[in-house]
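Colleague: Turn this into a model:
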Amino acid sequence: MKKLINKVDDVVVESLAGMQAAHGDLVRLHPSVKGVLRADAPNPKVAVISGGGSGHEPLHGGFVGFGMLDAACPGEVFTSPTPDQMLEAAKAVQGGKGVLFIVKNYTGDVMNFQMAADMLAAEGIPVAQVVVNDDVAVQDSLYTAGRRGVGGTVLIEKIVGALAELGAPLEEVKQVCEKCNAQVRSMGMALTSCAVPAAGKPTFELGEDEFELGIGIHGEPGRQRLKMKTAREIVESMAEVIVNDLPFQKGDEVLAFVNGMGGTPLMELYLVYNDLVRFLNGKGIQVARNLVGNYITSLEMQGCSITLLKLDSQLKALWDYPVHTPALRWGK
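Modeller: The predicted structure follows:
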């Protein structure tokens, strides 16, 4: 498969350099390890840090900036960053109020962030972490024990980042992070595979008349491989599982997030969002906030994911709080 790269081994480093060149007013790169740091860090606030394998852009580096993350640690494509990356990034941005790690539930990420947390604690830096596991598609996968962390991560990083920006202490920031994780559910689907640059070929094969329901962001198998249906039918099959899992109830207010997997036109994502709103209205569930676009991707995979977060007045206020990052910005 054709890709716009120079050398396979340099893809991540050169991409990070491009991010800094494009958004130097918002982010800077760590001088000794791969890490995207907030340009004005450290600040006297809880430092919110996340990370994971590259290939999911703009997650996580694109969300570094005011009102969201203080640092992001990128690994190689679909590969966890190392504990040293996480440790050094945390030390570079922490401002004396402690560190919160937001970790997607993938085995390598969980293990390496825990090691970094232990090293930070040994240096006397207060640290907490929350593992995000919002995917309702499968209980276990090739990369996880338990549910995967997917689109809910974006919403959690925004809400928790706002609370930290407002000066809340570490324990409160952690509690709200856990609250969001308990109230968010996601599910994805794929029309095509993606190709990891080092492999140069699709991760899996789908027939022209097939789609994968419940796919993971690394191309992990989903619940079912099915014959193509209309967008409305696909949306209803995903949304029904999501709504029943929490369960969301009539009268609930939600943030509805329709996310593209990297290769899906925005026209189709808005079509999906329209079908999702129609479905939720039929359940008596009110969409109070929304997000539509490519925010947690899987390289060039065609497909989408749906995420619903149950809202209350606190979470709505934190979602609305100003944010200014390379990939998400409003109100500032």
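
Colleague: Going by C-alpha atoms from here, please, whenever you check contacts or count neighbours.
Modeller: Noted.

Colleague: how many other residues sit next to residue 311?
Modeller: 20 (other Cα atoms under 10 Å).

Colleague: ok, it touching residue 254?
Modeller: Yes. In this structure, residue 311 is within contact of residue 254 by Cα atoms under 8 Å, at 5.2 Å.

Colleague: which stretches of the stretch 201-332 of the chain form helices?
Modeller: 231-245, 266-282, 313-320 (DSSP state H, counting those that start in this stretch).

Colleague: Let me fix that, I meant to ask about the stretch 1-150 of the chain.
Modeller: Using DSSP H, counting those that start in this stretch, helices in the stretch 1-150 of the chain cover 11-22, 83-93, 107-122.

Colleague: how many degrees apart are the last one and helix 83-93 in direction?
Modeller: Spelled out, that is helix 107-122. 50 degrees (axes from the mean of the first three to the mean of the last three Cα atoms, to 10 degrees).

Colleague: would a markdown table of the helices of the stretch 201-332 of the chain with distance to residue 57 be doable?
Modeller: Conversion of the helices of the stretch 201-332 of the chain to a markdown table gives the following (distance: least, Cα to Cα, whole Å):
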| stretch | distance to residue 57 |
| --- | --- |
| helix 231-245 | 23 |
| helix 266-282 | 16 |
| helix 313-320 | 21 |
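
Colleague: so which of these gets nearest residue 224?
Modeller: helix 231-245 (11.4 Å; Cα to Cα).

Colleague: Distance from the chain centre to stretch 67-80, please.
Modeller: 10 Å (Cα atoms, centre = their mean, to the nearest Å).

Colleague: Next, the structure of the following sequence, for comparison with the previous one:
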Amino acid sequence: MITGGGSGHEPAFVGYLGDGMLDSVAIGEVFASPPALAFYDAIVDADQGEGVAVLFGNYAGDNMNVKMAVQMAEDDDIEVKYVVANDDVASAPKAVKEQRHGIAGGFFMWKVGGARAAKGGSLDDVIASAQNVVNRTKSICVGLEPCVIPALGHSNFKIEDGTMEFGVGHHGEAGTKVEKLKSASEMAQEMAETILNDFDFEEGKEVAVMLSSLGATPVMELYVLYDEVEKVLAKAGHKVWKTYIGNYVTSLDMNGASLTIVDLDDEIKELLSEPAVPIGMKNY
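Modeller: Below you'll find the model as predicted:
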């Protein structure tokens, strides 16, 4: 099982190499897709004769390069199948959700897919489990201060003092709106309700929640924000089964956070409970 993407999102992507998660990773320049050859090399590196699952985020460059790499691998008689994460609800309307980008929710795709593989699942089993959690995962970001691109020496976008960018992308893609800076309570309500409205739940659900820093936000502030998120979820009748709070998928030194909510089923709960030992994180 492999993934790949641009640098600058650490611990993603290389930090999720390890038992129970990824077997190989293709890495690109900062905020740039790895070339097709890098994805191909990762596929060859991971192949043990039973096929390779490529689980990656939905971006134009990654889509193009993965598909070229898959063709190269198939020419070498390596069976490859892929799943594309598209959890960013701000990046495209629900009617065309297949166009949405993959952001921090990709963690759950790797964790669930890796657990299925570790339990002896076939390539088709891994693909099915990964696709199931992708279908049930949604995220939103809020940016407070932009990140600095090392090659430029300055940010590639601007957030005015006293404002926040709601729905900002992990590479500085414009959000859905610029708002006056809000309190943690107001921010949590807007983020959580945006995701819940996109799910359109008809009843209370059991969920997993991730709050990831975008790079510069202290963990203490993430816990303050999470406390408010949990209140919103509880008021809506939802129960939090498991939380993930910290640096999971970042954006260099951007100040802000991403919220991810997973609509759990028994399979996802089982696979999230399986052990994993990624090199860049605590054990999961």
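
Colleague: Ok, which of the helices of the stretch 201-332 of the first structure comes nearest residue 77 of the first structure?
Modeller: Among those, the nearest to residue 77 of the first structure by Cα to Cα is helix 266-282 (24.2 Å).

Colleague: Looking at the first structure, name the residue matched to residue 262 of the second structure.
Modeller: Aligned by TM-score structural alignment, residue 262 of the second structure pairs with residue 309 of the first structure.

Colleague: same deal with residue 14 of the second structure?
Modeller: Looks like residue 14 of the second structure aligns to residue 61 there (TM-score structural alignment).

Colleague: got a list of what its match touches?
Modeller: Shown in contact with residue 61 of the first structure (Cα atoms under 8 Å, 6 or more residues apart in numbering): 36, 51, 71-74.

Colleague: same thing but at 10 Å, please
Modeller: 16, 19, 27, 35-38, 50-52, 54, 69-74, 325-327 (Cα atoms under 10 Å, 6 or more residues apart in numbering).

Colleague: same check, this time on residue 73 of the second structure
Modeller: By Cα under 10 Å, 6+ apart, the contact set of residue 73 of the second structure is 39-41, 43-44, 47, 52, 67, 79-80.

Colleague: Would you check which pair of the residues you listed lies furthest apart?
Modeller: 47 and 67 (16.7 Å).

Colleague: Quickly note the distance from the residue lying closest to residue 283 of the second structure once chain neighbours are set aside to residue 284 of the second structure.
Modeller: In space, and not counting its chain neighbours, residue 283 of the second structure is closest to residue 277: 4.8 Å by Cα to Cα, 6 or more residues apart in numbering. Plainly put, residue 277 of the second structure is 7 Å away from residue 284 of the second structure if you go by Cα to Cα, to the nearest Å.

Colleague: so what's in contact with those two at the same time?
Modeller: 20-21.

Colleague: Compare the two (neighbour count), which wins?
Modeller: Set side by side, residue 277 of the second structure and residue 284 show more neighbours around residue 277, with 17 against 14, by other Cα under 10 Å.

Colleague: In the first structure, what sits opposite that one in the alignment?
Modeller: By TM-score structural alignment, residue 277 of the second structure lines up with residue 324.

Colleague: So that match sits against residue 70, correct?
Modeller: No. Residue 324 of the first structure is beyond contact range of residue 70, at 11.6 Å (criterion: Cα atoms under 10 Å).

Colleague: Residues that sit against both of those two, list them.
Modeller: Joint contacts of residue 324 of the first structure and residue 70 (Cα under 10 Å, 6+ apart) are 63-64.

Colleague: list the residues that contact both of residue 311 and residue 254 of the first structure?
Modeller: 183-184, 287-289.

Colleague: Out of the residues you listed, who's the most crowded?
Modeller: Busiest of those [other Cα under 10 Å] is residue 184, holding 28 neighbours.

Colleague: and that one, what does it touch?
Modeller: By Cα under 10 Å, 6+ apart, the neighbours of residue 184 of the first structure are 132-136, 151-153, 155-156, 242, 245-246, 248, 254-255, 307-311.

Colleague: of those residues, buried ones?
Modeller: Neighbour-count burial (16 or more other Cα atoms under 10 Å) applied to those gives 132-136, 151-153, 155-156, 242, 246, 248, 254-255, 307-311.

Colleague: looking at the helices of the stretch 1-150 of the first structure, which is buried most?
Modeller: The highest mean neighbour count among the helices of the stretch 1-150 of the first structure, using mean count of other Cα atoms under 10 Å, belongs to helix 83-93: a mean of 22.

Colleague: The aligned partner of residue 72 of the second structure in the first structure and residue 324 of the first structure, how far apart?
Modeller: Aligned by TM-score structural alignment, residue 72 of the second structure pairs with residue 119 of the first structure. Distance, residue 119 of the first structure to residue 324 of the first structure, using Cα to Cα: 30 Å.
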